[in-house]
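Participant: Return a 3D structure for these sequence lines:
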Amino acid sequence: MGSLERSATRVQGFQDKEMDFQLIRQLGSCQTGGASIGQCLHLAAKIEDGNPGAWVKEFSNLARQQEEEARQRLEKGHRISSGELFLMACNSFRAAEYYSSCVVPDHARLGMSSRDCFLKAAECFDYNLTHVRIPFGEEALPVYLFTPEKDTRKEKTLLIVSGFDGTLEEEFMARGMAALKRGYNVLLFAGPGQMDSCRFIPQSSFIPDFERVVSTVLDWLTARKESDPQRTALLGISFGGYFATQAAAHEPRIKALIANSPIVDLHAYMNAFAGFDPAVMPDEDDFTVAEIPVIPAEIMNEQMKLMSTNLITRFGRGSMKKSFVYMQEFRVGEHLKEIRCPSLALLGEGEGEEPQRQFEAFCRGVSGKLDSCRFTAAQGADSHCQVGNLSYSSGVILDWLDECFS
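Facilitator: Predicted coordinates:
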């Protein structure tokens, strides 16, 4: 008997949990044009399980191929096809950027390549884009403002801030496009220490008083004719759940808040990932970025070395212990009750005990009207930030926001 075989591609991911999540993250972007299932699975079969360097190599190679093909199609006048390929190249560069060390020049180069491809793609969109960097102390905040019409008018606006490793371009694909389809202005921005800011200033580091960032962005936005000040919402993704919550507790110009997921105590949240509190480790056990390469592999594998390097660098405190001590300042605390605008709290049921605890603390603590949603595996959305079903998550967020602003 013969056998019927319809494809050489196989649906198999990674044993390494973090790398498997990153694969799901990339596959999830297929819904919004950021990747193709076939190419993701093809690369997954080539990448050694848990090997960050192999991931970077394969996704950066794919990104360059997609970018080159996009340019060729644009030269032939195929605007739509070119825009689609530039968007995929942007997201492939982002995937490579995620697993690259932020202390090597290639990290910023991958990030800027992602940004460049995105701006090329945006030239093919039927939306108006303004991209600027707004002065903020000694830095400048990267901002994209999209409006649904070429001729601008006052509209409701959704501000979106990502977290530790998300980017403006990724959030445009994940949630911004869905908001534009529903008639929203979409403002994507990043503060100090976030991926987009570090592309320009590698030494940029996170700050706990993120309301200063949001106030600066709102000052710029409200001076523009596209903005309706009474219909301005803020959405925080991942670590951005802290940024957005902290900002809404201090900034009354936020008229609706979506926390996906709510983080009210970043130190406790990150302790859950570490499995202990590095802030109380003995000084002799502390380590710096320079010491990470000589840590034995049986104590810290290559993926953990990479993540530790990026964490220490992005918090700007020089060592692992000092980074976690600094995280103790990233707490909303009693200011949570100052959030009086309507709020939506989101959580995937697969996110674990500490995210669940902080979700519940957020729901108990805010003073304004509260709604919440727990996404399930049956909905394909139980993972962190619902990366497995972005369109469903966006529907929940934007239907709720439509009702708030109706």
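Participant: going forward, measure contacts and count neighbours with C-alpha atoms only.
Facilitator: Noted.
Participant: What segments of the stretch 101-250 of the chain are strands?
Facilitator: For the stretch 101-250 of the chain, the strands defined by DSSP state E, counting those that start in this stretch cover 128-136, 139-147, 155-161, 185-189, 227-237.
Participant: residues in contact with the last one?
Facilitator: Read it as strand 227-237. Contacting residues not belonging to strand 227-237 are listed as 153-163, 185, 221-222, 241-245, 248, 253-261, 385, 405 [Cα atoms under 8 Å, 6 or more residues apart in numbering].
Participant: Show me which of those residues are buried.
Facilitator: With burial judged by 16 or more other Cα atoms under 10 Å, the buried subset of the contacts of strand 227-237 is 155-163, 185, 221, 241-245, 248, 253-261, 385.
Participant: Filter the residues you listed down to the ones in helices?
Facilitator: Secondary structure defined by DSSP state H assigns L221, G241, Y242, F243, A244, T245, A248 of the buried ones among the contacts of strand 227-237 to helices.
Participant: Could you find the closest non-adjacent residue to the first one?
Facilitator: Spelled out, that is L221. S227 (6.5 Å; Cα to Cα, 6 or more residues apart in numbering).
Participant: Let's see this one next, to set against the first:
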Amino acid sequence: MSAIFKDELHEQLGTWPLAYIPYGGADYGEVEAIARTIGDGDDALFYDAWSAAADRMMVDGRQAETQGHRASARECFLRAACFYGKSFHPLFGQPVDPRVRLGSQKQIAAFERALALSEPAIVRQHIPFEGTSLLAYVIPAQGCANEVRPLLIFNNGYDGTITDLFFASAVAASRRGYHSLIFDGPGQGTTLIDHGITLRPDWENVISSVMDFALTLSNVDPLKIVLCGWSLGGYLAPRAASGERRLAACVADPALASVADGFRTYVMKLGATPDEAASLGDLPEALMERLTHIVANDRKLTWSIAKRGYWVNGAGALRDYLASVEHYTMDGRIGDIHCPTLFTMAEHDTLAAGTQNFFDALRCPKTLIRFSSNQGAGEHCEMRNRSLVNRRVLDWIDEVLA
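Facilitator: Now for the predicted structure:
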């Protein structure tokens, strides 16, 4: 598929909504029109173009609502939420850009306006967590809101927002008859943007609070709660499953046993010895300077590491960041996963490089599903064919919980 956006980072971030077409997040022509508007423009124009498209959707939604067309209004508000959510991604970093805060606020406002038009209406929830709370929504099974059914907890990764979870996974789960719980954990969405709470490796403690909340829901079968993580959530979900025994099953898309291992491989290609690469925070100064130069001169690396990575991990410099990622590891914990576990593995997803070894080390009931480019699903998180991965994952959950 040829690129839609002229800038490589804009293409990476701006094509996410294509995955959401089957679930009401966008249509191809809308994304293509936004890309044409941006053209050779910078990140500011990226923000403006997505925001303007979202604003138009809000106008259409309000007009439809005034005329009594609730279904159309809901659709417009959902698309506006998706577009606002995309607008601020290239602006990630510290200090937090005011446009990131505004875009996030507009995203949540549009999302909640859409959810209020659902049948029945869906309202925001707050999960108590270590003296604060995590924004959450319970998306009921379609047509079965009050029935006791299994619950799927969807877990984000590095830079996804709560509406990404909705479009990428929760809509498909609802149509299949599952209740869903989507939330912003530490380092994610509103928890990071509004409260400055950064990511943490001990995700079992996060999911423990999420599970406590889930078990208060009257329409949830307490013995059929499944945790599903995508992107960096492919580390967070298995890490949580290694400590949270109340889960009925776990899904990782893709599975990631170590965040640091990818960096280790890279620095050894640059000349680091295995002993030097074993502790990324202690790399020789000359190598650290070379890495800093490489990151600073690569637009995508600048965004993913120096802007997004430093902010999300609470790091001030590259050495601090590399030291922090060492803690995101399943070392010594893989054997503690006891629930049935599904790993996905897309053909060209670099994050899945260690998925096979992780899978081989599991001692619980386990399944590995591979996805290929021939299926249009060979890229990270199968973003070019989310409907395929949703079908396969939900089929597996159906069987496990039967």
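Participant: TM-score, when you put one on top of the other?
Facilitator: The TM-score (TM-score structural alignment, normalised by the length of the second structure) is 0.89; 387 aligned residues with a Cα RMSD of 2.6 Å.
Participant: Out of the strands of the stretch 101-250 of the first structure, the one nearest F172 of the first structure is which?
Facilitator: Nearest to F172 of the first structure among the strands of the stretch 101-250 of the first structure is strand 185-189; the distance by Cα to Cα comes to 7.4 Å.
Participant: average offset between that closest one and the second structure?
Facilitator: Once superposed with the second structure, the aligned residues differ from strand 185-189 of the first structure by a mean of 0.9 Å; criterion: mean Cα distance after the TM-score superposition for the first structure.
Participant: Next SSE downstream of the helix of greatest length in the second structure?
Facilitator: Longest helix in the second structure, counting residues (DSSP H): helix 43-66. Moving toward the C-terminus from helix 43-66 of the second structure, the first helix or strand encountered (DSSP states H and E) is helix 70-87.
Participant: That next one: which residues count as buried?
Facilitator: Of the residues in helix 70-87 of the second structure, those buried under the neighbour-count criterion (16+ other Cα under 10 Å) are 70, 72-87.
Participant: same check, this time on stretch 172-185 of the first structure
Facilitator: For stretch 172-185 of the first structure, the buried set under the neighbour-count rule, 16+ other Cα under 10 Å, comprises F172, M173, A174, R175, G176, M177, A178, A179, L180, Y184, N185.
Participant: can you pull the contacts of C30 of the first structure?
Facilitator: Neighbours of C30 of the first structure in contact, by Cα under 8 Å, 6+ apart: S36, I37.
Participant: Checking the aligned partner of it in the second structure next. Helix, strand or coil?
Facilitator: By TM-score structural alignment, C30 of the first structure lines up with I21 in the second structure. Taking DSSP: H, G, I helix; E, B strand; the rest coil as the rule, one finds I21 of the second structure in the helix state.
Participant: on that earlier part again, distance to M327 of the first structure for the strands of the stretch 101-250 of the first structure - can I get that in JSON lines?
Facilitator: Conversion of the strands of the stretch 101-250 of the first structure to JSON lines gives the following (distance: least, Cα to Cα, whole Å):
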{"stretch": "strand 128-136", "distance to M327 of the first structure": "22"}
{"stretch": "strand 139-147", "distance to M327 of the first structure": "21"}
{"stretch": "strand 155-161", "distance to M327 of the first structure": "19"}
{"stretch": "strand 185-189", "distance to M327 of the first structure": "22"}
{"stretch": "strand 227-237", "distance to M327 of the first structure": "18"}
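Participant: Between these, which one is closest to A378 of the first structure.
Facilitator: Taking Cα to Cα as the criterion, A378 of the first structure comes closest to strand 227-237 out of the strands of the stretch 101-250 of the first structure, the separation being 21.7 Å.
Participant: quick check: angle from that closest one to strand 139-147?
Facilitator: Here strand 227-237 of the first structure runs at an angle of 110 degrees relative to strand 139-147 (axes from the mean of the first three to the mean of the last three Cα atoms, to 10 degrees).
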